[in-house]
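Q: below: sequence and its predicted model.
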Amino acid sequence: MKLYFSPGACSQCPHIVLHEAGIAHEAVQVNLKTHQLADGSDYYAINPRGYVPLLELDSGERLTENAALVQYIADLAPAKGLLPPAGSLARTRVQEWLAFVGSELHKGFGPLFNPAVPDEVKALFKKKLVDRFTWVDKQLAGKSYLMGESFSVADAYLFVITGWTGRMGVDIAGLENLAGHQARMKARPAVQAALQMEQQAAA
């Protein structure tokens, strides 16, 4: 199994989940500026859309999109408890969180990464993101993770996207529940393993 990733990108989410699941994998770095791999080959030949993550299975099948990847990975290691059983309300709640993080938080950062977007427009998107993160902070009140005391794949997605706030100038200072969530996530061995590998790749 191969995970195509770029350090610090949203592909960090399935990277964390692979470590949480204890699934052996090869991490293949993609240069998102040149869309090339380390050997100089064209990433567009692998993923015509050009973005990460992409998970290539041993069968040769290729999967994309964070929400889909992390659920697939979690189902490969059911004993790890990364995702509630199929058909349960709890699983739908995790899927609800994955959809929220993907559409309301992840996509909200898009204009901030675009140098062509005027600063006054970026300011509007930053305010909307702060509003969304403030709502998440309230949902985390009295809980260690999004689903309560148990880690789920949605926590990995939230952790990665929240980690973008500092470098993109989205001020979430004072959101103590969210800060606590980030700290608990950083303390998880699987998260540390994924971060260390990506830091080494970026060096």
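A: All right, it came through fine.
Q: for the rest of this, base every contact and every neighbour count on C-alpha atoms.
A: Noted.
Q: chain center to the helix or strand hosting residue 156: distance?
A: In this assignment (DSSP states H and E), residue 156 forms part of helix 153-162. Relative to the centre of its chain, helix 153-162 is centred 5 Å away, using Cα atoms, centre = their mean, to the nearest Å.
Q: give me the residues contacting that helix.
A: Counting contacts by Cα atoms under 8 Å, 6 or more residues apart in numbering, the residues outside helix 153-162 that touch it are 8, 10, 12-14, 16-17, 66, 70-71, 74, 82-83, 94-95, 97-98, 101, 105-106, 145-146, 181-182, 185.
Q: and whichever helix or strand comes after it, how far out from the chain middle?
A: Per DSSP H and E, the first helix or strand lying C-terminal to helix 153-162 is helix 165-168. In terms of Cα atoms, centre = their mean, the centre of helix 165-168 is set 15 Å apart from its chain centre.
Q: list the contacts of helix 165-168.
A: Looking at what lies outside helix 165-168 - Cα under 8 Å, 6+ apart - the contacts are 112, 113, 171, 172.
Q: quick check: end-to-end length of stretch 55-72?
A: As for stretch 55-72, its first-to-last residue distance stands at 10 Å under the measure Cα to Cα, to the nearest Å.
Q: in stretch 43-61, which residues are buried?
A: For stretch 43-61, the neighbour count (16 or more other Cα atoms under 10 Å) marks 43, 47, 50, 51, 52, 53, 54, 55, 56 as buried.
Q: what about those residues, which are in strands?
A: Residues of those located in strands (DSSP state E): 54, 55, 56.
Q: export the residues you listed to JSON lines and tack on distance to residue 162?
A: Converted to JSON lines, these look like this (distance: Cα to Cα, whole Å):
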{"residue": "54", "distance to residue 162": "21"}
{"residue": "55", "distance to residue 162": "23"}
{"residue": "56", "distance to residue 162": "26"}
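Q: try it against this one:
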Amino acid sequence: MKLYFAPETCSFSPHIVLHELGLPFDLVKVNNQTKQTSDGKDFLTINPKGYVAALQLANGEVLTEGVAILQYLADLKPEAGLAPINGSWERVRLQEMLNFITSEIHAGLSPLFNAEIPEEVKLLFKTKLNKRFDQIENTLQRRDYLLGDAFTVADAYLFTVLQWTRFFAIDLNGWPAIAAYLERIRLRPSVQAALQREAAFH
């Protein structure tokens, strides 16, 4: 498999999961401005949507969209427990959480990167995000991870997008359970391995 990534993007979550699963893969960096890859290709020929993550399989198929990639990877090695079994009620809960992260947290933070959006509009986004953080805080006050006592692909995704808050002066220490959760995940060997492997491209 080949994972196409760009630094500080949502592609970090499947990168974490690949290390969690111990699966072999090649890592290819994408320049988000030029759309050129570190192995000399035009990324748009790999993913015409133009954004990471993209996972190229051994058979040449390319899978895009983070929540699809995360579940696909988890199902390659179900014994690792990174996603409940397909068809189970717990799997539906995972999908519910992944959709919440993508539509409320990921999509809520993304506009803050746009320099053309006025500050007063960004403040509206931040106010809505604060309410979503309150919901996550309430969940993490009751359990160590989003779905219970075990780390899942949802945690890899939430950890990844919450890293962006530091770019926008959002202090997550105001949500102590979230702050402790992020530190717990940061120390996982898979996260450290992914950070080191991406840093090798700088």
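A: Arrived safely, thanks for sending. Bear in mind that the values here come from a model prediction, so they are computed numbers and not experimental data.
Q: so what number do they get for TM-score?
A: TM-score for the superposed chains, counting by TM-score structural alignment, normalised by the length of structure 2: 0.96, backed by 202 aligned residues with a Cα RMSD of 1.1 Å.
Q: what range does the helix holding residue 156 of structure 1 cover in structure 2?
A: Residues 153-162 of structure 2 are the counterpart of helix 153-162 of structure 1, counting by TM-score structural alignment.
Q: need the contact list for residue 190 of structure 2.
A: Contacts here follow Cα under 8 Å, 6+ apart; on that basis residue 190 of structure 2 touches 16, 17, 19, 20.
Q: name the element the first one belongs to?
A: It stands for residue 16 of structure 2. For residue 16 of structure 2, the host element (DSSP H and E) is helix 12-21.
Q: buried ones in that helix?
A: When burial is assessed from 16+ other Cα under 10 Å, helix 12-21 of structure 2 yields the following buried residues: 12, 13, 14, 15, 16, 17, 18, 19, 20, 21.
Q: just give me the mean distance for the very next helix or strand once past it relative to structure 1.
A: Reading on from helix 12-21 of structure 2 to the C-terminus, the next helix or strand found by DSSP H and E is strand 26-29. Following superposition, strand 26-29 of structure 2 is found to deviate from structure 1 by 0.4 Å on average (mean Cα distance after the TM-score superposition for structure 1).
Q: where along structure 1 do the helices fall?
A: With DSSP state H as the definition, structure 1 shows helices at residue ranges 12-21, 66-76, 89-100, 110-113, 119-139, 153-162, 165-168, 176-186, 189-202.
Q: dump those to CSV, plus distance to residue 60 of structure 1.
A: As requested, those are exported to CSV (distance: least, Cα to Cα, whole Å):
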stretch, distance to residue 60 of structure 1
helix 12-21, 18
helix 66-76, 15
helix 89-100, 26
helix 110-113, 30
helix 119-139, 37
helix 153-162, 24
helix 165-168, 35
helix 176-186, 32
helix 189-202, 24
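Q: and the ones you listed: which comes nearest residue 33 of structure 1?
A: Taking Cα to Cα as the measure, the helices of structure 1 were each checked against residue 33 of structure 1, and helix 110-113 came out nearest at 12.7 Å.
Q: so who does residue 67 of structure 1 touch?
A: If you count contacts by Cα under 8 Å, 6+ apart, then residue 67 of structure 1 has 95, 98, 99, 102 around it.
Q: the last one and residue 172 of structure 1, how far apart?
A: I take that to be residue 102 of structure 1. Taken as Cα to Cα, the span from residue 102 of structure 1 to residue 172 of structure 1 is 18 Å.
Q: same check, this time on the first one
A: For residue 95 of structure 1, the distance to residue 172 of structure 1 equals 24 Å [Cα to Cα].
Q: try the second one
A: Between residue 98 of structure 1 and residue 172 of structure 1 the distance, using Cα to Cα, works out to 20 Å.
Q: these two - which one has more neighbours?
A: When residue 98 of structure 1 and residue 172 are compared for neighbours, residue 98 comes out ahead with 23 against 18, by other Cα atoms under 10 Å.
Q: ok, now which ones touch the more buried one?
A: The neighbourhood of residue 98 of structure 1, defined by Cα under 8 Å, 6+ apart, consists of 67, 154, 157.
Q: the same query, at a cut-off of 10 Å, please.
A: When contacts are counted by Cα atoms under 10 Å, 6 or more residues apart in numbering, residue 98 of structure 1 is found next to 66-68, 70-71, 92, 104, 153-158.
Q: which of these are buried? Put it as a ChimeraX command.
A: Command for ChimeraX that selects the buried part of these, burial taken from 16+ other Cα under 10 Å:
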select :66,67,70,71,153,154,155,156,157,158
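Q: wait, which of the contacts of residue 98 of structure 1 is closest to residue 193 of structure 1?
A: Nearest to residue 193 of structure 1 among these, with distances taken as Cα to Cα, is residue 156, at 13.2 Å.
Q: how far away is the nearest residue to residue 25 of structure 2 once chain neighbours are set aside from residue 106 of structure 2?
A: Spatial nearest neighbour of residue 25 of structure 2, chain neighbours left out: residue 1 (4.8 Å); criterion: Cα to Cα, 6 or more residues apart in numbering. Remark: distance between residue 1 of structure 2 and residue 106 of structure 2 (Cα to Cα) = 25 Å.
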